[in-house]
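Visitor: Below is the structure, and that's it, no one-letter string:
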């Protein structure tokens, strides 16, 4: 329906007739008349458009770079070159489409795709959707130029904006992007996080009167209500964003808070049998949601690469085991969004395989394959992605997450091996530099000379007293690197040779 809140009109058995996001009272009256007219004309019979194809009836396709190019074409065709974003109004963040455009620029050098990201970020940072008094982004813009926001602030949106601003700063080195990222962090630290115990809150309500005031005037007013429930997928997403920010900003307190939040998230919302529960409001609730398993698994991979601690990688693998056992369609490929209850009302009794959540799942599986070398992960990622080859075009530029997952599957990663004790300052220096660089296909391994001796020897690396980095794309690797400042130019040289010839 386009976002949250959702207004949806359903048939008695749960089929969607139509709807949208927030519908104002005057518009709602006409919408209700239109829905009634449609229902009377159809005599209660669903149109073919309302029929849902069973997952197994959708043919399986082949994966190719054309998928990525077609989604990029949709992004370019729908881009608003004046105000940024896509289409006319209302305008939602759609940060994943900007991330794909940035990836394309990084490997091709085509500045038109960089412009898609910079025009949008330059506009939104100065517009009404960014709170210049207290930091943080509002939910979306009701008009084309981003000047009139819907005033709710959500953890999910701010996590995604934070990552995008960090990435564009990494690419351009323009300080303004970094300042906006800092503003987001300041807002989240102050309003949407439990700084004492760890974890992030869900959202802060819309209040047009409050947000229309200056910061000093707001201090005299009652602030909008904050939803302090701990939502698993949003906590995982924000933790990943904080991990990235800690390296880009050189602020390890952000990394420490992200790790504390992930530990607490597991304490509150995780069991060995069911994996992650969806939210915590005094007790953990709603198990077996695909979105929670895959977002948390991805955050655990991020934590592993940020620390070298294998406990995070183990949790990631365990969560994918739960998701596979409970939600994976081993016969036809792809994951269901939840455990199907045949007795549920309407379409809730029907199996569904959402494109966005399956895209994240496949991306995590591909990443685990590169981190562990287990071929089964790669095969499962392929089976998942192939399931959506025939249907992704109907999503247009909203299939950007899928295209990025296909990109990760089809291309060799930029692997950075760091051979050295994780506690050594030199190892930490190499690790920080590896994270400071924008590299969307990056995979980082910290190999302990004692615990990982066999792996180090198998890779043909020497074990010395001085921590050493090796940068590889496929089978092409650099000479040993001991100075952190050498990582970026060596990686850039390899990318130029392999992708920008």
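Guide: Yes, it's here. Computed from a predicted model, the values in this text were never measured in an experiment.
Visitor: switch to C-alpha atoms for all contacts and neighbour counts from now on
Guide: Will do.
Visitor: In the stretch 151-300 of the chain, what residue spans correspond to strands?
Guide: Taking DSSP state E, counting those that start in this stretch as the test, the strands found in the stretch 151-300 of the chain are 153-154, 203-204, 226-227, 230-231, 270-271, 275-280, 284-287.
Visitor: quick one, which of those strands is nearest to residue 364?
Guide: For residue 364, the closest of these is strand 275-280, at 15.7 Å, according to Cα to Cα.
Visitor: elements contacting that closest one?
Guide: Using 3 or more Cα pairs under 8 Å, 6 or more residues apart in numbering; DSSP states H and E, the elements in contact with strand 275-280 are strand 230-231, helix 232-248, helix 252-269, strand 284-287, helix 290-307, helix 310-327.
Visitor: Now do the buried residues in the fourth one.
Guide: I take that to be strand 284-287. Buried residues in strand 284-287, counted by 16 or more other Cα atoms under 10 Å: 284, 287.
Visitor: can you list the residues that contact it?
Guide: With Cα atoms under 8 Å, 6 or more residues apart in numbering as the test, strand 284-287 has contacts from 268-269, 274-279.
Visitor: let's go with 10 Å and repeat that
Guide: 230-232, 267-271, 274-280, 293, 338-339 (Cα atoms under 10 Å, 6 or more residues apart in numbering).
Visitor: for the first one, same thing?
Guide: Among residues not part of strand 230-231, those counted as contacts by Cα under 10 Å, 6+ apart are 155-156, 193-194, 199-202, 265, 268-269, 277-285, 292.
Visitor: Buried subset of those residues, written for ChimeraX?
Guide: Here is the ChimeraX command that selects the buried residues among these (16+ other Cα under 10 Å):
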select :155,156,193,194,199,200,201,202,265,268,269,277,278,279,280,284,292
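Visitor: what about the closest residue to residue 80 other than its chain neighbours, distance to residue 141?
Guide: Sequence neighbours aside, residue 86 is the residue nearest to residue 80 in space, at 5.3 Å (criterion: Cα to Cα, 6 or more residues apart in numbering). Per Cα to Cα, to the nearest Å, residue 86 is found 12 Å from residue 141.
Visitor: Now for the two: what residues contact both?
Guide: Residues within reach of residue 86 and of residue 141 at once, by Cα under 10 Å, 6+ apart, are 92-93.
Visitor: Looking only at neighbour counts, state which of those two leads.
Guide: Using other Cα atoms under 10 Å, the more surrounded residue of residue 86 and residue 141 is residue 86, with 25 against 22.
Visitor: hold the first one in mind and look at this next one:
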């Protein structure tokens, strides 16, 4: 029997005495001079449960581990920082470490017979060949330092980034079944989102064909649960068959966003139907009873999901992990804001605002920034991804509602990002705050391209909304320029980075609405601006009484009735009061920016 990390039983010799990841466990390993067995698991992970009920349920293995190792168990969803540094290529991950947290060896799933051999071998090497262990640790550390990416200071991105990433996507696209790469085949929401942005900007038929082939294949295949709804995490088959049956909030939110975006571009009902299915699934299965936050995932269950609708009706579905993960929740909130204005659904806006307010009340600390997860109490700060996604959700709320409270909160988060994560030399943002715990490999702060792309997109939005008042015009440019020697190495995974470059370099339509956000006319102007199809735009509602200095700086008049100004670069339109003039004026302003 395997106990979880908070429920150890020292009286049972055949029970693994799992420790939590903390300084006490590392001190224990140091004092007793024992290697660490680190298990990275997830509540949704099928093979994690298999390993629990086979390998770790074996009494002889448990006794050996308890006697010769310090076993530490970590939930990867709750500690993505640890997972990022110790994952062995999937879940479960089984890593053997020195007491200082350096990796000796590791694998993913290990069957009982193999585990007996591996743990004996690791113990023998650690106790009998210490010089070799020390040499290996030194080698791994030097190799890790040598492999740190070379980031550029002062480099400026160009549109060649967008072209290169587009070509990388074309190279790996599967024309027969859609998607990218072979098997196992994962959805690639960042790629689809990038292609749809480019299609809206360039009207390229090749890009929309890739999107439609991929989304069409997924929605008619096994990766999409036609009975309960929702999208599975990935498929083992190249044709989207044989899915791994866990359902994860982040995956479902990202895919729902793709289908909404495809509907926005094509107006085809087939994409709307799938998007509404995914939105409904998220709301019915992941939104908790209080309606204030989203759960993290639903566990895999191959037997349950292989049954037809009638049999499922008589079987308990796999359990839901009710843990709140801030980054996934913030992305889901952004999804519901998007759906609210695109589908003219006020319920989605109310839902998103309630969940966003809950994050602010329960998951935000003015000094430490965003917490990562919540399970009765908020836990773990110091991850840039949480702060960046929270900032984006707050900016979405501001643009949709016009309520300045959300902009002020976004600026507060942006300050934390700048103060705690921005590198000293200006080359991007670290994944961990300087004050984050430094056990094991957490002592090495990194600058991942993926997280920096998210931050850059937030910086671009803030730059345009505040007219460079809170974020300088070079902040996003410096961040994106830092990775010019790195993005091409990760192929289509650089899609969100390329999207940020496109947003930075192309003209942005700035819709400035002067009016009370609580007035119906103001809301009508906001909605019409949101519906404009041009991909690079922001909406800012300016109060005629609270934003007087901004109005004077921009040369706007304060009228009794709400008015709209459309601004491109440093040029603004005449005031607009009628929604039917917005589209034509937007085109005129964009055309004039090119001359």
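Guide: Here it is on my side, so go on. Predicted, not measured: the structure shown is a model, and the values here were computed from it.
Visitor: TM-score them against each other, please.
Guide: Scored by TM-score structural alignment, normalised by the length of the first structure, the superposition of the two chains gives a TM-score of 0.89; 492 aligned residues with a Cα RMSD of 3.2 Å.
Visitor: follow-up on the earlier one: among the helices and strands packed on strand 275-280 of the first structure, which is nearest residue 176 of the first structure?
Guide: Taking these one by one with Cα to Cα, helix 232-248 is closest: 13.9 Å.
Visitor: can you put the strands of the stretch 151-300 of the first structure in TSV and add distance to residue 182 of the first structure?
Guide: As requested, those are exported to TSV (distance: least, Cα to Cα, whole Å):
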stretch	distance to residue 182 of the first structure
strand 153-154	16
strand 203-204	19
strand 226-227	21
strand 230-231	23
strand 270-271	31
strand 275-280	27
strand 284-287	32
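Visitor: Checking the counterpart of residue 183 of the second structure in the first structure next. Helix, strand or coil?
Guide: Counting by TM-score structural alignment, residue 183 of the second structure lines up with residue 89 in the first structure. Here residue 89 of the first structure takes the coil state, with states given by DSSP: H, G, I helix; E, B strand; the rest coil.
Visitor: Residue 89 of the first structure: neighbouring residues, count only.
Guide: For residue 89 of the first structure, the tally of surrounding residues (other Cα under 10 Å) stands at 14.
Visitor: how close does it get to residue 116 of the first structure?
Guide: Here the criterion is Cα to Cα. By it, residue 89 of the first structure lies 17 Å from residue 116 of the first structure.
Visitor: And for residue 433 of the first structure?
Guide: On the measure of Cα to Cα, residue 433 of the first structure and residue 116 of the first structure end up 27 Å apart.
Visitor: Counting neighbours, go ahead and name the busier of the two.
Guide: More crowded of residue 433 of the first structure and residue 116, by other Cα under 10 Å: residue 116, with 25 against 18.
Visitor: give the contact list for that one.
Guide: Counting by Cα under 10 Å, 6+ apart, residue 116 of the first structure has contacts 75-76, 79-81, 83-86, 97-99, 101-102, 105.
Visitor: Translate it into the numbering of the second structure.
Guide: Matched by TM-score structural alignment, residue 116 of the first structure corresponds to residue 210 in the second structure.
Visitor: which element is its match on?
Guide: Using DSSP states H and E, residue 210 of the second structure sits in helix 205-219.
Visitor: And that helix against the first structure, how far off on average?
Guide: Comparing helix 205-219 of the second structure with its match in the first structure after superposition yields a mean distance of 1.0 Å (mean Cα distance after the TM-score superposition for the first structure).
Visitor: immediately after that helix, which helix or strand?
Guide: Counting by DSSP H and E, what follows helix 205-219 of the second structure is strand 234-235.
Visitor: For that following strand, give me every contacting residue.
Guide: With Cα under 10 Å, 6+ apart, strand 234-235 of the second structure has contacts from 183-187, 218, 221-224, 240-247, 251.
Visitor: What's the ChimeraX syntax to select whichever of the residues you listed are buried?
Guide: Of these, the buried ones can be selected in ChimeraX as follows, counting by 16+ other Cα under 10 Å:
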select :184,185,186,187,218,221,222,223,224,240,241,242,243,244,245,246,247,251
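Visitor: Just send the helices and strands packed on strand 275-280 of the first structure back as JSON lines, with distance to residue 415 of the first structure too.
Guide: Below are those laid out as JSON lines (distance: least, Cα to Cα, whole Å):
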{"stretch": "strand 230-231", "distance to residue 415 of the first structure": "32"}
{"stretch": "helix 232-248", "distance to residue 415 of the first structure": "17"}
{"stretch": "helix 252-269", "distance to residue 415 of the first structure": "22"}
{"stretch": "strand 284-287", "distance to residue 415 of the first structure": "35"}
{"stretch": "helix 290-307", "distance to residue 415 of the first structure": "11"}
{"stretch": "helix 310-327", "distance to residue 415 of the first structure": "16"}
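Visitor: closest to residue 216 of the first structure out of those?
Guide: helix 252-269 (27.1 Å).
Visitor: Regarding residue 32 of the first structure, what is its secondary structure?
Guide: Residue 32 of the first structure - assigned by three-state DSSP - is helix.
Visitor: Next up, the contacts around it.
Guide: Neighbours of residue 32 of the first structure in contact, by Cα under 10 Å, 6+ apart: 9, 19, 38.
Visitor: buried subset of those residues?
Guide: Buried members of the contacts of residue 32 of the first structure, scored by 16+ other Cα under 10 Å, are 9, 19.
Visitor: and which of the contacts of residue 32 of the first structure is nearest residue 417 of the first structure?
Guide: Once Cα to Cα is applied, the member of the contacts of residue 32 of the first structure that ends up nearest residue 417 of the first structure is residue 19, at 49.8 Å.
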